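J.: I would like to see how this sequence folds:
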Amino acid sequence: MKILEKEYQNILYKSPGKFEETRFEKIHNEIFLNSADASKLVAKEIAELIISKRQQGENCVLGLATGSSPINVYAELVRLHKEEGLDFDNVITFNLDEYWPMDRNNVHSYHYFMHEHLFKHINIRPENIHIPDGSIPQDKLMNYCLDYEENIKNAGGIDFQLLGIGRTGHIGFNEPGSHYNSGTRIITLDYLTRSDAASSFHGISNVPRKAITMGINTLKRAHRIVLLAWGQNKADIIKKSIEGEISSAIPATYLQNHQNTTFVLDKGAASELTRIKTPWLVGSCNWSEELKNKGIIWLSQKVRKAILNLTDKDYNDYGMSDLLAQEGSAYNLNIGMFNRMQQTITGWPGGKYNADDTNRPERALPKTKRILIFSPHPDDDVISMGGTFDRLVEQGHEVHVAYQTSGNIAVADHEALKFAEIAWEFASDMDKQKLAPLILELKQRKENEINSEQVRRLKTLIRKNESLGATRFEGLPDTNVHFLNLPFYETGTIKKNPLSQKDIDIVKELIDQIEPHQIYAAGDLADPHGTHKVCLDIILESLAELKDRDYMADCWLWLYRGAWHEFELHEIDMAVPLSPDQVLKKRQAIFFHQSQKDGVMFQGEDIREFWVRAEDRNKETAIKYRDLGLAKYAAMEAFKRMKL
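T.: Alright, predicted model coming up:
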């Protein structure tokens, strides 16, 4: 292995073993518990290469990538430079790509990205930095791209190429259809690629339609390639790239022909690989309880039968004969799984008082629980668990909601301008003098400019009062609504600060104040660098520091997911059914967040509005339960308990 050493084996989620375990895979890959550990080891390999090259009196030529995937790699390289003296004097870099047209000083340019995350923090020579120039006139682009190729050749070729991967399978900006022998060139970006970048550009309409990119042929000449992929949203394309046939439709599959490539993945990105998702299809399994649950539900969905209708033949036909032999019969497996899934369903998410809670997901006591719902943004609570929120209040529990961030960056300028102009109509002459600069800024602000503190405050107030409208609609007193405005978020830009002790202390103080029996937190972590991930990390750090408090012995943590992905059925520990009336009430609560309803800035690739996404996801969960042979409901919200 190129990346790992023996002392690091314990951080692997699952390392490839015998040939049969990886027989579907055509690219070497390593799977880690989390992206942070993986990134440190990739940085370690790069550092060792730099040092080795210097000892040989040679330059080290690095091909570098941008995007969220390599951020932790660059952070570790910066740490190695500052704390351990890693010297970059012999390093020459060539970046993969750049938007076109794009001014290098624009905050969205890759020139800006690389200097912010790496170059301005290390001692690399400025003349050794090569990033495609997005300001090159169109009539000079062809010669510029040829010169970029020549510069790589003159530097001796790329020793180590770092890559990310887009959901189209693009590497660099080599979109589907790119030829195996393509070189550095201008390319038109796929809609999905632009959609994924929309959040950084405050909407897809602002994302450039073209880019300069190194070609496939440029990349395949690198001596060593490491591709990084984090999160569940990359899982499908990773499976196709590693297990599929080589095709221009998925450019990453070209790496199957490179002799020194490793895909470095976290659990989410690896989750669709055959040996991870359905290991019984590649060989004998050690059938843990979790794997058994996963396998039975998969089989039920595969053969389209209710759990109780599965037969011995079904288990034998789909690679699960060893499980059948272990348990004795399909009947034993089926009834156990059916009972488990049935016991996840409850209309009492806070526990049902005076009921036998032996097989219920929540405790019966105390009758009235103190409940703290953490919402990363000011609408995640009602989008993700609005029906359960309603049930908890309706059933008499002391419910608190904590909005961890202001969410101000997600308010479009035109939406803020609307509120500012309404305020203008009511303002005195003196107040109009204060409002005038604010209105002027909103009218004239350019797309790449950072919001002023005054504009951020206005946008924060918009989202705060939308949240209060929703919580009042749910019957919650304002005293139980907490706006934390965690410092890590308040940068005024897409890029956030790392979490700090100050963030943790704010959350700790609130938990200490409420002493909750239940905590609900967002657990949809598809983007390892996203706000939801940071917000959950802050909660977990806070709980770790509070673990010795007496009330913590009776505190349970429930994770929910947002509008995009639901938990897999075998992961669900509590499913709360919603009636048609509750579905409608949840929709109405979401509608209070008007600034996020129409033409939302961070829509992603899904053009549906958030309330539609949430309803469709909840209905789909209910249908999946029904198809397993369980009761039929209009919709269901799902939760997974995380034991502290």
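J.: Could you use CA atoms for every contact and neighbour count after this?
T.: OK.
J.: Name the single longest strand found in this structure.
T.: Longest strand in the chain, counting residues (DSSP state E): strand 635-642.
J.: And the helices in the stretch 351-500 of the chain?
T.: Ranges of helices within the stretch 351-500 of the chain are 380-394, 413-426, 429-444, 453-473, based on DSSP state H, counting those that start in this stretch.
J.: Val411 is in contact with Met601, isn't it?
T.: Yes. Between Val411 and Met601 a contact is recorded at 7.4 Å, counting by CA atoms under 8 Å.
J.: Could you look up the SS state of the residue nearest the centre of the chain?
T.: Centroid-nearest residue in the chain, with CA atoms, centre = their mean: Asp527, separated by 1.5 Å. Assigned with DSSP: H, G, I helix; E, B strand; the rest coil, Asp527 falls in the coil class.
J.: Hmm, Lys234 and it touching each other?
T.: No. The pair Asp527 / Lys234 is not scored as a contact, 9.3 Å apart, by CA under 8 Å.
J.: Please give the structure of this sequence too, so both can be compared:
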Amino acid sequence: MKIVQEDQKNIVYKAPGKFEETRFEKIHNMVFSSSDHASQLVAGEIADLIKNKKDKGENCVLGLATGSSPINVYAELVRLHKEEGLSFENVISFNLDEYWPMDEDNVQSYHYFMHEHLFNHINIKPENINIPNGKIPQEKIIEYCLAYEAKIKDVGGLDFQLLGIGRTGHIGFNEPGSHYNSGTRMITLDHLTRADAAPSFHGISNVPKKAITMGISTVRSARRIVLLAWGQNKAEVIKETIEGEVSPSVPATYLQKHKNTSFILDTGAASELTRIKTPWLVGSCNWTTELRGRGIIWLCQKVNKSILNLTDKDYNDNGMADLLAQEGSAYNLNIEMFNRMQHTITGWPGGKFNADDTNRPERALPQTKRVLIFSPHPDDDVISMGGTFDRLVEQGHEVHVAYQTSGNIAVPDYEALKFAEVARDLTCGDDARKIDSIIHQIKSRRENEVNSPEVRKLKARIRKGESLGATRFEGLDDKQVHFLNLPFYETGTIKKSPMSTEDIKIVRDLIEEIKPHQVYAAGDLADPHGTHKVCLDIILKVLGEIKHKDFMKDCWLWLYRGAWHEFELHEIDMAVPLSPDQVLKKRQAIFFHQSQKDGVMFQGEDIREFWVRAEDRNKETAVKYRELGLAQYAAMEAFRRHYY
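T.: Presented below is the predicted three-dimensional model:
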């Protein structure tokens, strides 16, 4: 991220191959395929700043953020300190915000977060750490906030401000309506902000309604600002921030007026930017097969026509004249795209025996395939691909399901208490006393306190029983159901450990045992809690390590998506239609997961239950296919083939 001064008005931060100026974008941004690599680069910039300041005998004043976005930046800074000797003795830090009221030792506090991820692992002086006090009495808040501002100015102002962004467009806790000149103050949190925080607090009712935050003016006073955004769930607000007008309704747009700001994005967060989503509106394109598919489907949706009804004029009027010139006519483009979409549709997800598979998404042979469905949580299999699961079993394939995590933290205390009390009535002696202890632990647990290992074990057993109920309903033998209980998940909190060699070994052993022809895995990286991503990373790591083995030559990996987003139509390689009866059967399979119904803990701001989301999404996919001029179905489940 080197600064190149091009003229008096603009400072452009260039990274070859990562960024193009377009007329749509008003904030410099860089897009990376990996948030890990991007985080390392940001940490490197911070480290260079700290060292340069030290060489001059100066303090380095950092504005720091919390949340999931900067975690890997802090991890890299800790590594640089421990392995390369980076010193933080000249660093003075000011955190953006803190919930109010909030005790410092509460695991949900930002004070706890910063010490857990950074301060406990580096040599920063304790007196140089500044985090808003979440226990300051209300009558003293104004005085306290003014003093916080004054302290920043007294040390020379912020050299570098690290930011994340909320889906309301907030930076810090500057919610919509925040003023351009606002300073450090108390603010009332937006409902969406609280809904996003709800999983960490075990429900929105436990999320504080207020916070203390640096103001927009305070943030903008920093000499350098870097904002991080990862994941598709940030894509809409990133587009609005980078390409929209400056507006208090999206406070991050105020950064358009700052001359030394960079947005560091992954492909998910950048996916709605015009130059990425519809690059033909920006300039000439290299019309790859994927881009051609994306463009034609976009055109259909824009002009509200089916594929075969698109005309030369439609292409010319909507920025796709060069594609039309390349192919000669709309007719040729339309036929090719229609056939491509038609060939994704199959009622035989495991391949159709004795059929020409030239234009089918799956191979005809072997007739009976060994299939391994990985499910990150104990209900992702039936929520995301319950109809396909049913088809595979019905069509005679050897289907295995592997539940990667126990899912125990998603079981509410009242559900666990219900099961414990039933068990207590059926036992006596030492067993009864053990259950009495569990009941006491559940009833006496304080708000946000981590469950004991015994309670977590009970909750895991509840989810295991529900999963077995669903797989038996689908006709699967219990010996084909595998509960992996991957260690990375077993922390008892929302925060998970990184994947370990033990996680990798467990998955590897299972794949080598089954030797599958098909592997299904969750590719829904919009999962706001990160479990899906870690689970997929483990699978990809294993497949990469063993791809040289003979059985792997016949193993195909299919990705499905979960409850948050579906694949875009141009991304779909296999679409499995569901009849009305199969939609109902899928719903019944989901209903076996009773602990996840009626106010599920981790549904985000979408108040629909997961079975409703799944049905709506599957029906919407079928409608989109029909609108392209293809056959009409009740619902469709979508998959994308991944080449490892």
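J.: Format the helices of the stretch 351-500 of the first structure as TSV; extra columns: distance to Gly350 of the first structure.
T.: Listed next are the helices of the stretch 351-500 of the first structure as TSV, based on distance: least, CA to CA, whole Å:
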stretch	distance to Gly350 of the first structure
helix 380-394	6
helix 413-426	37
helix 429-444	45
helix 453-473	18
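J.: Could you look over these and pick the most buried one?
T.: Burial of those is given as mean neighbour count (mean count of other CA atoms under 10 Å); helix 380-394 ranks first at a mean of 24.
J.: Give me the mean distance between that one and the second structure.
T.: Taken over the aligned residues, the distance from helix 380-394 of the first structure to the second structure averages 0.3 Å (mean CA distance after the TM-score superposition for the first structure).
J.: which residues sit in contact with the residue nearest to the centre of the first structure?
T.: Shown in contact with Asp527 of the first structure (CA atoms under 8 Å, 6 or more residues apart in numbering): 230-233, 533.
J.: Now, the residues you listed that are in strands?
T.: Per DSSP E, those never map to strands.
J.: Ranking by neighbours, what's the top pick from the residues you listed?
T.: Neighbour tally across these (other CA atoms under 10 Å): the maximum, 30 neighbours, falls on Trp230.
J.: Identify the residues contacting that one.
T.: Trp230 of the first structure makes contacts with 35, 69, 265-269, 526-528, as judged by CA under 8 Å, 6+ apart.
J.: ok, back up a step: quick one, which of the helices of the stretch 351-500 of the first structure is nearest to Thr405 of the first structure?
T.: helix 453-473 (9.2 Å; CA to CA).
J.: average distance between that closest one and the second structure?
T.: Once the two models are superposed, helix 453-473 of the first structure sits on average 0.3 Å from its counterpart in the second structure (mean CA distance after the TM-score superposition for the first structure).
J.: follow-up on the earlier one: what's the angle from the longest strand of the first structure to helix 380-394?
T.: Put simply, strand 635-642 of the first structure runs at 90 degrees to helix 380-394, going by axes from the mean of the first three to the mean of the last three CA atoms, to 10 degrees.
J.: ok, residues contacting strand 635-642 of the first structure?
T.: Against strand 635-642 of the first structure from outside (CA under 8 Å, 6+ apart): 384-385, 387-388, 556-561, 566-567, 571-580, 583, 615, 618-623.
J.: what about it, how far off from the second structure?
T.: Mean deviation for strand 635-642 of the first structure: 0.2 Å (mean CA distance after the TM-score superposition for the first structure).
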